[in-house]
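K.L.:
coords below, sequence missing:
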């Protein structure tokens, strides 16, 4: 007897669509603001005119080489972290899950550190993000290989925690054995997370993996909604849970690995954003995915703008600022869970 699936419940109700539209407009506005903010004033319209006319003026060079890549990466990285955080919380049914729960973030960071440590980053301009992407993909294979296709959610969590601990230890070992103290300091600064000094090459490098990973994660929306009823109920409705986990693991690896590869470790975005958006989407994991990604882009762009507006030179690392914002929210969330529990 064939199983008739219910009509997919996707992020398509009126309130979720309206929320996504407003968040998309906010992202666009912050993109423009981010392009206009820096150490020196920039006439965006003049820079655009010079660029379209083929004139290599100072304004057009600053726009194309500095401001535009930073703004675009802010939106992409924020979207990646917010989307993956919502997906992981839906898969694990745990409000404290974040994009790094499967160990992909730590593995991507270790891959980038290896590029630093081996000296490849000095020889190949994009060795750093490529190393991060390679680390994320290797982590995906290890996590899924250790847990196995038929393994449950708990096996994925344990494999991710083990891999994250191992990669963290290897990163610390690389710092400990680094023969050059200046290289060690540079690695530490990169691990703090930042969008400064990125180019359009970084944007093009991660755009494809983030787009593919986003498509995989968004395609799991109906299954995540069904999973709120429990794994047995979701399976009885015709959803293949092993396939769901595979899609989310691969999607998270592509999205988060790409984000960490170009920006370093930026924490708390993927943890905080789903909680901010969830009450506005009816507490449905499927509806939450797209708004959470857009809200992540808004929050990260806002934090990056704040970094440049603060009277601190050199500017604070973006990962430090997001941690300062996110840690108090985490304490509040734990306190609220204790009260409601």
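P.N.:
Nice, thanks for sending it over. This one's a predicted model, so the numbers in the text were calculated from it and none came from an experiment.
K.L.:
CA only for contacts and neighbour counts going forward, please
P.N.:
OK.
K.L.:
which residue comes closest to the most centrally placed residue in the chain once chain neighbours are left out?
P.N.:
With distances taken as CA atoms, centre = their mean, the chain has residue 81 as the residue nearest its mean C-alpha position (2.5 Å). For residue 81, ignoring the flanking residues on the chain, the nearest one in space by CA to CA, 6 or more residues apart in numbering is residue 270 at 4.7 Å.
K.L.:
burial count for the one you found?
P.N.:
32 (other CA atoms under 10 Å).
K.L.:
isn't it right up against residue 84?
P.N.:
Yes. With contact defined as CA atoms under 8 Å, residue 270 and residue 84 form a contacting pair (6.6 Å).
K.L.:
residue contacts, residue 138?
P.N.:
Contact analysis of residue 138 by CA atoms under 8 Å, 6 or more residues apart in numbering lists residue 107.
K.L.:
and with 10 Å instead?
P.N.:
By CA atoms under 10 Å, 6 or more residues apart in numbering, the contact set of residue 138 is 104, 107-108, 111, 132, 253.
K.L.:
format the residues you listed as TSV; extra columns: distance to residue 140 and secondary structure.
P.N.:
What follows is the contacts of residue 138, written out as TSV (distance: CA to CA, whole Å; DSSP: H, G, I helix; E, B strand; the rest coil):
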residue	distance to residue 140	secondary structure
104	7	helix
107	9	helix
108	10	helix
111	13	helix
132	13	helix
253	6	helix
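K.L.:
which pair in the residues you listed spans the largest distance?
P.N.:
The most widely separated members of the contacts of residue 138, counting by CA to CA, are 111 and 253 (13.1 Å).
K.L.:
please compare the first structure with the one that follows:
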């Protein structure tokens, strides 16, 4: 092993790190709603290899089919899932009718879309409750950590663990210790699962393979849990844009109070949330500002226009307070549940 002071060992400096990070960002798949299943299939095979292969193996065993058939079946489900997931991400929460209409607008001219009716879309989303949460007849994307938690609870229960209201906090602590994300996002990631599943009862109401005993406060599994693809295939915790640095999921919003911290260039105010659900999460708000000619920008680009991104990227998509708040005052606002460009997990005490 080379010694730390070996002149042949190159130490990455700030400039080199910026170049590397920029190159990594350029390799991220573009977030767009168009249906391109062949591109997605390649991404799943080449960039999500480990979890994809493990999921194929589970499907082989569960269905008693060969690898080629299992791979084809899984990719069909994954491309449908990705198609809907991206549409919700870009266009926000939608009911089945609106979602089907938006999917039609994003159709591939040669392939069309993989759904023939809004009922077919609804049935697919309902069958993938780990990925798509239904609230007031509208579908939303579930958070990555919520998906991971559900699969982890299934493994623990099948392993003989007892999970109830008395020990769930310890289970969550152990789960959070194994979350691997950028340090800036760790605080938020550790709280994300609770946004989708505030209690064990919520898990049983959302995921049909779970059941909850009100008398004992204990979480249990149905006999079908071992056959459930979404509970046993790890690829569903790592879909194409799960770790996308520029992802802004418009289907995932929550209301919270924010405390003003400071204003930075260019005309950006920073707030810390004051809410038990997402305590310590920071939001950045870019204010509307007219150009020198007095008109607001019309092209939807840049952080000052306040229109919010249309492609799922960028930091503009926040409902802004109408007036600026002095230090110590609170402002009601909506924050996306999962976005690396807009919400940073940071302890406000630091």
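P.N.:
That came through fine. Values in this document were obtained by computation on a predicted structure and should not be read as measured data.
K.L.:
TM-score for the pair, please.
P.N.:
TM-score for the superposed chains, counting by TM-score structural alignment, normalised by the length of the first structure: 0.25, backed by 135 aligned residues with a CA RMSD of 6.1 Å.
K.L.:
circling back: which SSE is the residue nearest to the centre of the first structure in?
P.N.:
Using DSSP states H and E, the element containing residue 81 of the first structure is helix 68-92.
K.L.:
what about the helices in the stretch 1-150 of the first structure?
P.N.:
Counting by DSSP state H, counting those that start in this stretch, residue ranges of the helices within the stretch 1-150 of the first structure are 14-36, 44-53, 58-62, 68-92, 104-118, 120-123, 127-147.
K.L.:
right, and those helices - which one's nearest residue 328 of the first structure?
P.N.:
When the helices of the stretch 1-150 of the first structure are ranked by distance to residue 328 of the first structure, counting by CA to CA, first place goes to helix 68-92 at 17.9 Å.
K.L.:
burial count for residue 154 of the second structure?
P.N.:
Neighbouring residues of residue 154 of the second structure were enumerated by other CA under 10 Å; the total is 20.
K.L.:
which parts of the helix or strand hosting it are buried?
P.N.:
Following DSSP H and E, one finds residue 154 of the second structure within helix 144-158. Neighbour counts using 16 or more other CA atoms under 10 Å place 144-154 of helix 144-158 of the second structure among the buried residues.
K.L.:
that helix: what's the following helix or strand?
P.N.:
Counting by DSSP H and E, the next helix or strand C-terminal to helix 144-158 of the second structure is strand 163-164.
K.L.:
which SSE is immediately downstream of that next one?
P.N.:
Taking DSSP H and E as the definition, the helix or strand that follows strand 163-164 of the second structure towards the C-terminus is helix 168-177.
K.L.:
now for that next one, which elements pack on it?
P.N.:
For helix 168-177 of the second structure, the elements it packs on are helix 144-158, strand 163-164, helix 186-196, judged by 3 or more CA pairs under 10 Å, 6 or more residues apart in numbering; DSSP states H and E.
K.L.:
how about it: buried residues?
P.N.:
Judged by neighbour count (16+ other CA under 10 Å), helix 168-177 of the second structure contains these buried residues: 168, 171-172, 175-176.
K.L.:
which residues of the stretch 151-300 of the first structure fall in helices?
P.N.:
Per DSSP H, counting those that start in this stretch, the stretch 151-300 of the first structure has helices spanning 153-177, 181-191, 200-218, 221-227, 231-236, 241-263, 269-277, 285-309. These are given in chain order.
K.L.:
now those in a markdown table, with distance to residue 33 of the first structure?
P.N.:
Converted to a markdown table, the helices of the stretch 151-300 of the first structure look like this (distance: least, CA to CA, whole Å):
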| stretch | distance to residue 33 of the first structure |
| --- | --- |
| helix 153-177 | 36 |
| helix 181-191 | 25 |
| helix 200-218 | 18 |
| helix 221-227 | 32 |
| helix 231-236 | 44 |
| helix 241-263 | 20 |
| helix 269-277 | 20 |
| helix 285-309 | 8 |
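K.L.:
can you say which of those helices is nearest to residue 60 of the first structure?
P.N.:
Comparing the helices of the stretch 151-300 of the first structure against residue 60 of the first structure with CA to CA, the closest turns out to be helix 200-218 (13.7 Å).
K.L.:
just want the angle from the closest one to helix 241-263.
P.N.:
Helix 200-218 of the first structure and helix 241-263 are oriented at 160 degrees to each other (axes from the mean of the first three to the mean of the last three CA atoms, to 10 degrees).
K.L.:
what about helix 200-218 of the first structure, distance to the chain center?
P.N.:
Offset of helix 200-218 of the first structure from its chain centre (CA atoms, centre = their mean, to the nearest Å): 11 Å.
K.L.:
packing partners for that helix?
P.N.:
Contacting helix 200-218 of the first structure under the criterion 3+ CA pairs under 10 Å, 6+ apart are the following elements: helix 68-92, helix 127-147, helix 241-263, helix 285-309.
K.L.:
at 6 Å instead, please
P.N.:
For helix 200-218 of the first structure, the helices and strands in contact under the criterion 3 or more CA pairs under 6 Å, 6 or more residues apart in numbering; DSSP states H and E are helix 241-263.
K.L.:
give me the contacts around the helix it packs on.
P.N.:
By CA atoms under 6 Å, 6 or more residues apart in numbering, the surrounding residues in contact with helix 241-263 of the first structure are 77, 80, 84, 104, 108, 129, 132-133, 136, 193-195, 206, 209-210, 213, 216-217.
K.L.:
buried ones in it, by neighbour count?
P.N.:
For helix 241-263 of the first structure, the neighbour count (16+ other CA under 10 Å) marks 241, 244-263 as buried.
K.L.:
how about the buried residues of helix 144-158 of the second structure in JSON lines, adding distance to residue 80 of the second structure?
P.N.:
Formatted as JSON lines, these follow (distance: CA to CA, whole Å):
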{"residue": "144", "distance to residue 80 of the second structure": "18"}
{"residue": "145", "distance to residue 80 of the second structure": "21"}
{"residue": "146", "distance to residue 80 of the second structure": "20"}
{"residue": "147", "distance to residue 80 of the second structure": "18"}
{"residue": "148", "distance to residue 80 of the second structure": "20"}
{"residue": "149", "distance to residue 80 of the second structure": "23"}
{"residue": "150", "distance to residue 80 of the second structure": "21"}
{"residue": "151", "distance to residue 80 of the second structure": "21"}
{"residue": "152", "distance to residue 80 of the second structure": "24"}
{"residue": "153", "distance to residue 80 of the second structure": "26"}
{"residue": "154", "distance to residue 80 of the second structure": "24"}
